[in-house]
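Asks: Please find the sequence and the predicted model below.
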Amino acid sequence: MDRSAGTGLRAGVLVAAVAAALVSCTQASSGGGPGEGVPSASTSAGSAADRALGAEDVEESENVEDADRAEREASAGEDTVAPSPGPARVRDAFATLQATLGDTCTPGAGDCAYFLGRVTQELAELDESMRADGKGPGHFKKPLADMKALFDTLGEDRTEAHLEKHFSAIVGTRDGINTWMQDHPDDYR
């Protein structure tokens, strides 16, 4: 047999083995098929081809497993620290609060529910991000104290009438925090 015929024969056996393996996998994942549970000729041929090629695959598989194990061992010594929300999260929360600076409403006119609800929500999200920041709550002592005082005053009531009653406190807290943040540009830029 000449060399090209032998190569073609091996390629043909390889293609048949791959096709048989695909058919076998497809039948196994779909719950069988015709002759379920009975090995077919293609499955048997695939098994023989798999055994013939198995020695090469085993060696390659062992090399991959060794590389994976070495990578796991190398990374096991590294410190795994969960990332802090950091200034980016404070920056984002502050940006959404700043977006309310040009907005207002007239208490008693019926147009304050959205505005005061939004400012209160933005303050709550800024409070949360400052507490979670890597610099720690001590860095944000003044704004956190101002927000705590506001939230203690508001309690859980977020009705329009209640928020309108505390309009000056809500807007004053927002404006005070804006001033504080302007003096701490590293926290929002």
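Replies: Sure thing, it's come through.

Asks: Please count neighbours and contacts with C-alpha atoms only from this point.
Replies: OK.

Asks: how about the longest helix along the chain: buried residues?
Replies: Counting residues, the longest helix found in the chain (DSSP state H) is helix 41-76. The neighbour-count check on helix 41-76 (16 or more other Cα atoms under 10 Å) flags S42, T43, A45, G46, S47, A49, D50 as buried.

Asks: and the fifth one, how far is that from W180?
Replies: When you say that, I think you mean S47. Here S47 is placed at a distance of 73 Å from W180 (Cα to Cα, to the nearest Å).

Asks: so what's V13 closest to, chain neighbours aside?
Replies: Excluding the flanking residues, the one nearest V13 by Cα to Cα, 6 or more residues apart in numbering is A49, at 7.1 Å.

Asks: Comparison target below:
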Amino acid sequence: MSSRTVRASTVVVALASFLLSCSGSPKEPADGGKSPAHGVGKAVSAPGSSEPAAASTASRTAPAPAVEKVRDVFARLQATYNDGCTTPANCEYFLGRVLDELNSLELSMKTDPQGPAHFKEPLARIAALHTELGDDRSFANLKKHQDQLTGARDKINAWMQGHPEDYR
């Protein structure tokens, strides 16, 4: 056997060992199932298929992700000040991002230990924005309501600046 064949065989064996160590195992993982990849092997139905998803071989389900802290979502909302509608493609991304961050902030405020009453004003602004937008989340509708989106962001930013204990 040539040295080249031996090296190739060694690489194949090492790769096979690695792949086997990465494949699912029925025993509990060392992290107690808290790995982000835990439960990834679940089967899903094909798009457009009326067949239900196949039963998973793992009976455990991953825990629901925790809601982010208000300060973390607020930081992302503030980061939208560094962006804008500079091009049509960027405008679509920007407006969608502002809306996503406002929605995340709403969820964080509603589940914050201080309770939603503490965030009454910003939550009212987000609710008014949702009423204005309706169920239409298309770019055309977001563009039409661009001033309301950025206005809600700006007013919530001003409110949060007056409540530094909520974001520090």
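Replies: Arrived safely, thanks for sending. In this text, all values refer to a predicted model and were calculated from it rather than measured experimentally.

Asks: residues in contact with the residue nearest to V13 of structure 1?
Replies: V13, L14, A17 (Cα atoms under 8 Å, 6 or more residues apart in numbering).

Asks: how big is the angle separating the helix or strand hosting A21 of structure 1 from helix 41-76?
Replies: Take DSSP states H and E as the rule and A21 of structure 1 turns out to sit in helix 3-29. Interaxial angle, helix 3-29 of structure 1 versus helix 41-76 (axes from the mean of the first three to the mean of the last three Cα atoms, to 10 degrees): 80 degrees.

Asks: Now do helix 3-29 of structure 1: which range of structure 2 does it align onto?
Replies: Using TM-score structural alignment, helix 3-29 of structure 1 corresponds to no residues of structure 2.

Asks: Buried ones in that helix, by neighbour count?
Replies: Residues L14, A16, A17, A20, A21, S24 are the ones in helix 3-29 of structure 1 that count as buried (16+ other Cα under 10 Å).

Asks: was I right about the second one contacting G46?
Replies: Yes - checked against Cα atoms under 8 Å, the pair A16 of structure 1 and G46 is within contact range at 7.1 Å.

Asks: do you know how far C91 of structure 2 is from E68 of structure 2?
Replies: Per Cα to Cα, C91 of structure 2 is found 26 Å from E68 of structure 2.

Asks: Of these two, give the one with the bigger neighbour count.
Replies: More neighbours surround C91 than the other of C91 of structure 2 and E68, with 18 against 15 (other Cα atoms under 10 Å).

Asks: Alignment lookup: that one to structure 1.
Replies: By TM-score structural alignment, C91 of structure 2 lines up with C112 in structure 1.

Asks: do N103 of structure 2 as well
Replies: That one, N103 of structure 2, aligns with A124 by TM-score structural alignment.

Asks: so what does the strand or helix carrying that match touch, helix or strand wise?
Replies: Using DSSP H and E, A124 of structure 1 sits in helix 113-132. Secondary-structure packing of helix 113-132 of structure 1 (3 or more Cα pairs under 8 Å, 6 or more residues apart in numbering; DSSP states H and E): helix 86-98, helix 141-154, helix 160-165, helix 167-182.

Asks: Give me the mean deviation of the third one from structure 2.
Replies: Relative to structure 2, and after both are superposed, helix 160-165 of structure 1 has an average distance of 0.5 Å to its aligned residues, where the measure is mean Cα distance after the TM-score superposition for structure 1.

Asks: Report all helices and strands that that helix contacts.
Replies: helix 113-132.

Asks: Now do the buried residues in the helix it packs on.
Replies: 113, 115-117, 119-120, 122-132.

Asks: now do stretch 153-162 of structure 1
Replies: Neighbour count says stretch 153-162 of structure 1 has L154, E160 buried, by 16+ other Cα under 10 Å.

Asks: what's that stretch in contact with?
Replies: Applying Cα under 8 Å, 6+ apart, the contact partners of stretch 153-162 of structure 1 are C112, A113, L116, G117, L163, H166.

Asks: If anything else comes up later, I'll come back, but that's it for now.
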